[in-house]
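Peer 1: Provided below for reference: sequence and predicted model.
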Amino acid sequence: MDSHRFWNMTETTSAVSSIAQSSRGQLLRPRHSRHPPTRHSWSRARVQCASSIRCTMNNSVALETGSSIGTVTPVRPPQSGRSSLRPIPAVIRHGPASPGRSLRGWGDSGKPPSTADHEPYSMRSIARDQVEVMRSLGHERFRLVGHDRGARCAYRLALDEPDVVTRLAVMDVVPIGDVYDRADRTFSLSYWVWSFLAAPAPVPERFIAAAPTVLVDFMLDTWPEVKDAFPPEVRAAYVKQFSDPATVHAICEEFRAAATLDYQQDEADRGNRRITCPVLFLWSRHGQVAKLYDDPLAIWREWADDVRGEPVPVGHFIPEEAPDETSRQLLAFLS
């Protein structure tokens, strides 16, 4: 399961005003505080309102984060759009303007009807949303940062649109093609959520509807190394997301697409297309990526020409568990 987040950093400084002029509805922005940011301030970031920009099949929520990077809807359970708005403090002070948004199916973003082949929830389709939103805001080229599901969306976008992405940062994932090709008994037991959510409808949807708190607590209790990374009000927001049938169905469709279309597209690109922009890869030293792969950085070097990265001494939720280190790494890479 891939978590959650997907940041966009534009090449110019006009994104905020563009959001205000071109989007429908209200503008979403974090409230500024006099107090220095803490790890929990990421999880408790408060927002005022949301703005919807219509894409071909979806309404993507645009978020203004002052002059920085904004998180997108976490794309792997258990995150939700607004509750996962976690601007990186250091990047906010130094970075250019940037919109963030909830990915298709998450938070307040649209949840279009799916199809028998799950194409509307493939990473290619979700990545296409991001390009449409950025172009509607006047940005033809931009930098991307993604964690978990957001990272999968980001690398697919970099493969499909090499002239659009100028820098790519991905956290705690390897490409979907490699996930399935290298899967073994350890993977089947530690990543059981992938198989569970990809099961035929409506099986996982019904199970989650019966006990959404059980699934959320499992993820937030066992995946982080920092055990207080998610305060009670954030957990409650995640449970609310997993109590919404449309959101849960969209999440399941995304995992069904991962096992079919996303895998097939990765395999078609393997050895034929490469990510041409610089890539930063951060992974959790105590998470499943480090346990499953002896050298995860080498896996990314099979997909890109310019790759650098290192493990971060936390669990899966790198931005929430290590905000200072995440900020330092992203500033050095994106500046």
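Peer 2: All right, it came through fine. Keep in mind that what you see is a predicted model, and the values were worked out from it rather than measured.

Peer 1: okay, CA-based contacts and neighbour counts for the rest of this
Peer 2: Fine.

Peer 1: any idea how far A151 is from N8?
Peer 2: From A151 across to N8, the span is 11 Å (CA to CA, to the nearest Å).

Peer 1: typed the wrong thing, it's P77
Peer 2: P77 is 20 Å from N8, where distance means CA to CA.

Peer 1: Next: T71.
Peer 2: In terms of CA to CA, T71 sits 8 Å off from N8.

Peer 1: what do the two both touch?
Peer 2: Common contacts of T71 and N8 (CA atoms under 8 Å, 6 or more residues apart in numbering): G100.

Peer 1: Which strand or helix spans T166?
Peer 2: Take DSSP states H and E as the rule and T166 turns out to sit in strand 165-171.

Peer 1: Now that strand: buried residues?
Peer 2: Buried residues in strand 165-171, counted by 16 or more other CA atoms under 10 Å: 165-171.

Peer 1: Can you get me the start-to-end distance on stretch 31-49?
Peer 2: Start and end residues of stretch 31-49 are separated by 11 Å (CA to CA).

Peer 1: where does S109 land in three-state SS?
Peer 2: coil (DSSP: H, G, I helix; E, B strand; the rest coil).

Peer 1: Quick check: it touching V61?
Peer 2: Yes: using CA atoms under 8 Å, S109 is in contact with V61, at 5.4 Å.

Peer 1: In terms of neighbours, single out the busier of these two.
Peer 2: Neighbours per residue, other CA atoms under 10 Å: of S109 and V61, the larger number sits with V61, 30 against 23.

Peer 1: Would you mind giving the secondary structure of that one?
Peer 2: Of the three states, V61 takes strand under three-state DSSP.

Peer 1: can you check R143 too?
Peer 2: Following three-state DSSP, R143 is assigned to strand.

Peer 1: now it: how far from P224?
Peer 2: Distance, R143 to P224, using CA to CA: 27 Å.

Peer 1: would you list every one of the strands in the stretch 151-300 of the chain?
Peer 2: Here the stretch 151-300 of the chain has its strands, by DSSP state E, counting those that start in this stretch, at 165-171, 279-284.

Peer 1: can I get those in TSV with distance to K291?
Peer 2: Listed next are the strands of the stretch 151-300 of the chain as TSV, based on distance: least, CA to CA, whole Å:
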stretch	distance to K291
strand 165-171	15
strand 279-284	10
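
Peer 1: S102 is nearest to which of the ones you listed?
Peer 2: In terms of CA to CA, the element of these nearest to S102 is strand 165-171, at 16.9 Å.

Peer 1: take a look at this one as well, against the first:
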Amino acid sequence: MSAPFFPGFEVHRAELGDATIHAEVGGSGPPLLLLHGYPQTHVAWHRVAPALARHFTVVAPDLRGYGDSTGPGGDPLHIHHCKRTLGGDQVGLMKTLGFDRFAIVGHDRGARVGYRLCLDQPGVVSAFTSLTVVPTEVMWRRANMDFGLKAFHWYLFAQPFDLPERLLDADPAYFLDWSLRCAVLRFDAVTPQALAEYHRAFAKASVRHAMIEDYRAAASIDLRHDNEDLSADRRIACPLQVLWSASNTARPDPVEIWRQWADHVEGAAIDCGHLMAEEAPDEVLVHVLPFLQRHA
């Protein structure tokens, strides 16, 4: 799988108790962890990872239960798929590669794992870039009709087991294509090869279940963790970069939102849809590379 997407990278599998994390590793230099989002796999980074690998040791895993990573089924409190648990997976993965401290670029669900890791284990993360994400607590607090119509899966996937699973089982390929079309400004930004890889993963019932559990956690335990941090005034200490879609006209902008959560924030808008690393890889690199070279 690595050859067409990550030339020169090697496959690494980390056995971490109840989860096995599949990753592609390549390049040299300071360690950089790339965390993908829904409904993708590590392949989401294929347009930026080779350029980043010229400056960093790039580690691109599949999140627990996504792609070729595995993990347990859901539990009543959704602890198995909360962002704290997924962040722990990534710390374990990086330790198997010899890295105790590293930078993170996260998109979508991966960015939620990233900021949770920044808050839970501040000594581990040297710098963090969030693509298209503001904190989960903020998302729910600001949710309105427009958000619900565009991001209906947040509500659908938060429903109890096994209603969403049964609905997605009816036609997984159709649901995946619909989801990707809603996430981009140009559908052809997702290459046929990447699309085939996303379909291969999404066809597995275990992957769909893990994705749904991820969202159940966001509507429960993840939200509780965010509120606990707010109450305790815990903040992200490492440098934080925020990139968001220029089509997002919400106010305040994401930089202002993140300044309520972090000490050092910078950011910019990019003219693309939600899948930034695939739709606008050059623009992402223009922003991300200098930031990481300053702080990673």
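Peer 2: It's in. Fair warning: this is a prediction, and the values are worked out from it, not measured in the lab.

Peer 1: Let me see the TM-score of these two.
Peer 2: TM-score for the superposed pair, counting by TM-score structural alignment, normalised by the length of structure 2: 0.91. Supporting figures: 291 aligned residues with a CA RMSD of 2.2 Å.

Peer 1: if we can go back for a sec, identify the contacts common to S109 and V61 of structure 1.
Peer 2: Here S109 of structure 1 and V61 have 52, 102-103 as joint contacts, going by CA under 8 Å, 6+ apart.

Peer 1: picking up where we left off before, neighbour count winner among T71 and N8 of structure 1?
Peer 2: When T71 of structure 1 is set against N8 and neighbours are counted by other CA under 10 Å, the residue ahead is T71, at 32 against 25.

Peer 1: is it true that D263 of structure 2 touches R235?
Peer 2: Yes: look at D263 of structure 2 against R235 with CA under 8 Å: they come within range, at 6.9 Å.

Peer 1: For the two, indicate the residue with more neighbours.
Peer 2: Neighbour totals were compared for D263 of structure 2 and R235, and R235 leads with 19 against 13 (other CA under 10 Å).

Peer 1: The more buried one pairs with which position in structure 1?
Peer 2: Here R235 of structure 2 is matched to R274 in structure 1, going by TM-score structural alignment.

Peer 1: got the contact list for its match?
Peer 2: R274 of structure 1 makes contact with 159, 303-305 under the criterion CA under 8 Å, 6+ apart.

Peer 1: Looking at structure 2, which of those residues hold up?
Peer 2: When you map these onto structure 2 and apply both residues aligned by TM-score structural alignment, their matches' CA atoms under 8 Å, the shared contacts are 159, 303-305.

Peer 1: Closest to E253 of structure 1 out of these?
Peer 2: Closest to E253 of structure 1 out of these is L159 (22.0 Å), distances taken as CA to CA.

Peer 1: Give me the distance between the counterpart of that closest one in structure 2 and P252 of structure 2.
Peer 2: Using TM-score structural alignment, the equivalent of L159 of structure 1 in structure 2 is L119. Distance, L119 of structure 2 to P252 of structure 2, using CA to CA: 22 Å.

Peer 1: before we move on, what about D146 of structure 2?
Peer 2: Relative to P252 of structure 2, and taking CA to CA, D146 of structure 2 is found at 16 Å.

Peer 1: burial measure for the aligned residue in structure 2 for A304 of structure 1, as a count.
Peer 2: Aligning on TM-score structural alignment places A304 of structure 1 opposite A262 in structure 2. By the criterion of other CA under 10 Å, A262 of structure 2 has 19 neighbours.

Peer 1: A262 of structure 2 touches A237, doesn't it?
Peer 2: Yes: between A262 of structure 2 and A237 there is a contact at 6.2 Å, judged by CA under 8 Å.

Peer 1: Now do the same for E321 of structure 1: its match in structure 2.
Peer 2: Using TM-score structural alignment, the partner of E321 of structure 1 in structure 2 is E279.

Peer 1: which residue packs closest to its match, ignoring adjacent ones?
Peer 2: Of all residues not flanking E279 of structure 2 in the chain, A189 sits nearest, at 5.1 Å (CA to CA, 6 or more residues apart in numbering).

Peer 1: In this structure that neighbour contacts M276, no?
Peer 2: No: between A189 of structure 2 and M276 there is no contact under CA under 8 Å: 9.6 Å.

Peer 1: who has more neighbours, these two?
Peer 2: More crowded of A189 of structure 2 and M276, by other CA under 10 Å: M276, with 26 against 17.

Peer 1: Please name the residues that touch that one.
Peer 2: Neighbour list for M276 of structure 2: 131-132, 245, 284 [criterion: CA under 8 Å, 6+ apart].

Peer 1: Format these as CSV; extra columns: distance to G92 of structure 2.
Peer 2: Formatted as CSV, the contacts of M276 of structure 2 follow (distance: CA to CA, whole Å):
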residue, distance to G92 of structure 2
L131, 23
T132, 26
S245, 32
V284, 27
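
Peer 1: By neighbour count, which of those residues wins?
Peer 2: For these, the largest neighbour count, defined by other CA under 10 Å, is 28 neighbours, found at L131.

Peer 1: residue in structure 1 matching that one?
Peer 2: Using TM-score structural alignment, the equivalent of L131 of structure 2 in structure 1 is M171.

Peer 1: what about the nearest residue to the match of L159 of structure 1 once chain neighbours are set aside, how many residues close to it?
Peer 2: Nearest in space to L119 of structure 2, with sequence neighbours left out and distances taken as CA to CA, 6+ apart, is I236 at 5.6 Å. The number of residues packed near I236 of structure 2 is 26, by other CA under 10 Å.

Peer 1: Then L77 of structure 2?
Peer 2: Residues contacting L77 of structure 2 under the criterion other CA under 10 Å number 12.
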